[in-house]
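# Need a 3D model of the sequence below.
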Amino acid sequence: MTTLTLAAVAAPFDRDLEADFGRIEQLVEKARADGVGLLALPEAALGGYLADLDGEAEGPPALTLDGPEIGRLAAIAQEMVVVAGYCEVTPDGTRYNSAVCVTGDGVLGNHRKVHQPLAEDASYGAGDQFVAFDTPVGRLGTMICYDKAFPESARALALDGAEIIVCVSAWPGSRTNPSNDLTRDRWKRRFDLFDQARALENQVVWLSANQTGTFGSLRFVGSAKIVDPGGDVLSDTGVAGGVAVASLDVGQTLETARRAMGNLRDRRPEAYPPVVTG
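So this is what the prediction gives:
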């Protein structure tokens, strides 16, 4: 039996990169002491998210995938697999809302957010694929925030062999009729439902990290969690933030979940209508 300890973070991050790295170092140090092998940090952990969802002109600092900041993140990770969100800039100047997966050996995978809510497309280009990749803790898939609202996102990763899916978010509370009590906020309810549904329908281990606190006009719902392939929440931070931690044998857990009813195995693609484009 090979037990893996997983952790998903709910914490605030902002434009102060030095402070962000300081927080990440503390989180990684504590996770290392707890024997964590895979740590998920929120969307925009390096430099903070947008201050609002109506198209922010300034935006977070733009970083290159091969630049010193991602290299610093890898150095902090050492033997641990760490996923974190950042604003990626390419040589042609296009910015993407991205999530990078690193160890001390360097970059293992990089995902550019495909689905863009509201006016996010005013600040970022859109990614165009969901691809799983191999890591020391198993085959991973990553996605960002609104990506999880589309079942095709997680299904594409599961069909590409992802055993664990990490979704990093800066998911806010409702902008219309917000609840004073975040635990009763309808956008938090959706955040939680998507986490459990995506894990269950694809029978994968699911890590969900999210921002907390407020930034600009946004108030984030926290609620980082780890969900098993049966859709059951193994650990949840709640809206106040913290770190959700759970340990399990991923291979055995997947085998047990898929033994009688295999949602991927029992698919009937020939019976499904073709996906409509446009």
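# only C-alpha atoms for contact and neighbour calcs from this point on.
Will do.
# can you give me the helices in the stretch 51-200 of the chain?
With DSSP state H, counting those that start in this stretch as the criterion, the stretch 51-200 of the chain has helices at 68-77, 151-159, 186-202.
# which strands and helices sit next to the shortest one?
It stands for helix 151-159. With contacts defined as 3 or more CA pairs under 8 Å, 6 or more residues apart in numbering; DSSP states H and E, the packing partners of helix 151-159 are strand 138-144, helix 186-202.
# Another sequence for comparison is provided below:
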Amino acid sequence: MAAHFGRDIERSMEKLGGIIERLRAEGIDLLVLPDATLGGYIGSLSNPSPGERPPALDPDGPELRALCAMAGPMTVCVGYTERAVRGGDPVVYNAAACLSGDGILGRHRKVHQPARESLIYAAGDRFDAFDTPVGRIGMLIDYDKTFPESARTLALDGAEVIAALSAWPASVTDRAARMPNDRQARLFDLYDMARAAENQVVLASSNLTGITGTLRFLGQAKVVDPGGNIVAKTWSKGGLAVTDIDVAHEIARARTVLNHLRERRVGSYHPTVVQR
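All right, here's what the predicted structure looks like:
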């Protein structure tokens, strides 16, 4: 999904209630919402102000519990700012939760931090896949998908679907007059297609739209099949990229002749590469 979500969490929850109710009626099984859906994203990557930090939520608090109740049989991935304690000190993470009516199915804290995001958020330190009603899922947030090791770790952990939640802006140094021509718009699509194709998995990519502070978000939500083909996309406007896909069948078909995970030659790689 591509949509605008800001600081007003109550308003966002009302908006999500309507969206989820409609999609449940339409029989949607998996909904991937953007990063920072609850509380919005920071307003600058070059000079983020702690005073403008998004509101931080308890990972087991009322907002996520309410989303579980809304989701019912659906599986929903949502981004938010997580309040936590590390080493006795309070910190916040750029985080995501995957949930359903059964509760929290999996969590992820953004590992890779662009520009000066580390002035606001602490960094996560792991990538794990988890089981859901729609198959085994792994999550990435924003800049995580720039690094091949992130998605590869999830695929090696059995992820069939990678949910890539983003608050991905247009270029802040070389902004194009038209969004489709922006350098970051091209890279956003490129990373989505590459991560799906190299791991032969389905990738569901979400993003914010609109403007927060100095950042203009790209949209471009999409679903990419295990061959790296975009099978549904929203372009730069808000909306839903919807497709009906048999995940297990498409993965098996993609891996019939060339199986990238099985055919790795890990003994030839540099020792610093994770060899799972």
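# Superpose the two chains and report the TM-score.
Remark: TM-score between the superposed chains equals 0.95 [TM-score structural alignment, normalised by the length of the second structure]; 269 aligned residues with a CA RMSD of 1.1 Å.
# TSV for the helices of the stretch 51-200 of the first structure, including distance to V102 of the first structure and mean neighbour count?
Listed next are these as TSV, based on distance: least, CA to CA, whole Å; neighbours: other CA atoms under 10 Å:
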stretch	distance to V102 of the first structure	mean neighbour count
helix 68-77	5	19
helix 151-159	18	19
helix 186-202	23	20
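# do you know which of these lies nearest P273 of the first structure?
With CA to CA as the criterion, P273 of the first structure lies closest to helix 151-159 of the helices of the stretch 51-200 of the first structure, at 13.8 Å.
# how about that closest one, which residues of the second structure does it hit?
Helix 151-159 of the first structure corresponds to residues 148-156 in the second structure, going by TM-score structural alignment.
# How about stretch 219-227 of the first structure?
Going by TM-score structural alignment, stretch 219-227 of the first structure sits over residues 216-224 in the second structure.
# Also stretch 103-113 of the first structure?
Counting by TM-score structural alignment, stretch 103-113 of the first structure corresponds to 100-110 in the second structure.
# Based on its surroundings, how many neighbours for R86 of the second structure?
Look at R86 of the second structure: counted by other CA atoms under 10 Å, it has 9 neighbours.
# same question, D35 of the second structure
30.
# check contacts around the residue mapped onto it from the first structure.
Counting by TM-score structural alignment, D35 of the second structure lines up with E43 in the first structure. Residues in contact with E43 of the first structure (CA atoms under 8 Å, 6 or more residues apart in numbering) are 49, 84-86, 98-99, 144-145, 168-170, 209-211.
# what do you get if the cut-off is 6 Å, keeping everything else the same?
Taking CA atoms under 6 Å, 6 or more residues apart in numbering, we find E43 of the first structure in contact with G85, V168, S169, A170.
# Per the alignment, the last one pairs with which residue of the second structure?
This means A170 of the first structure. By TM-score structural alignment, A170 of the first structure lines up with A167.
# And for the first one?
Matched across to the second structure, G85 of the first structure falls on G79, judged by TM-score structural alignment.
# That match against A36, yeah?
Yes. With contacts counted by CA atoms under 6 Å, G79 of the second structure reaches A36, the gap being 4.6 Å.
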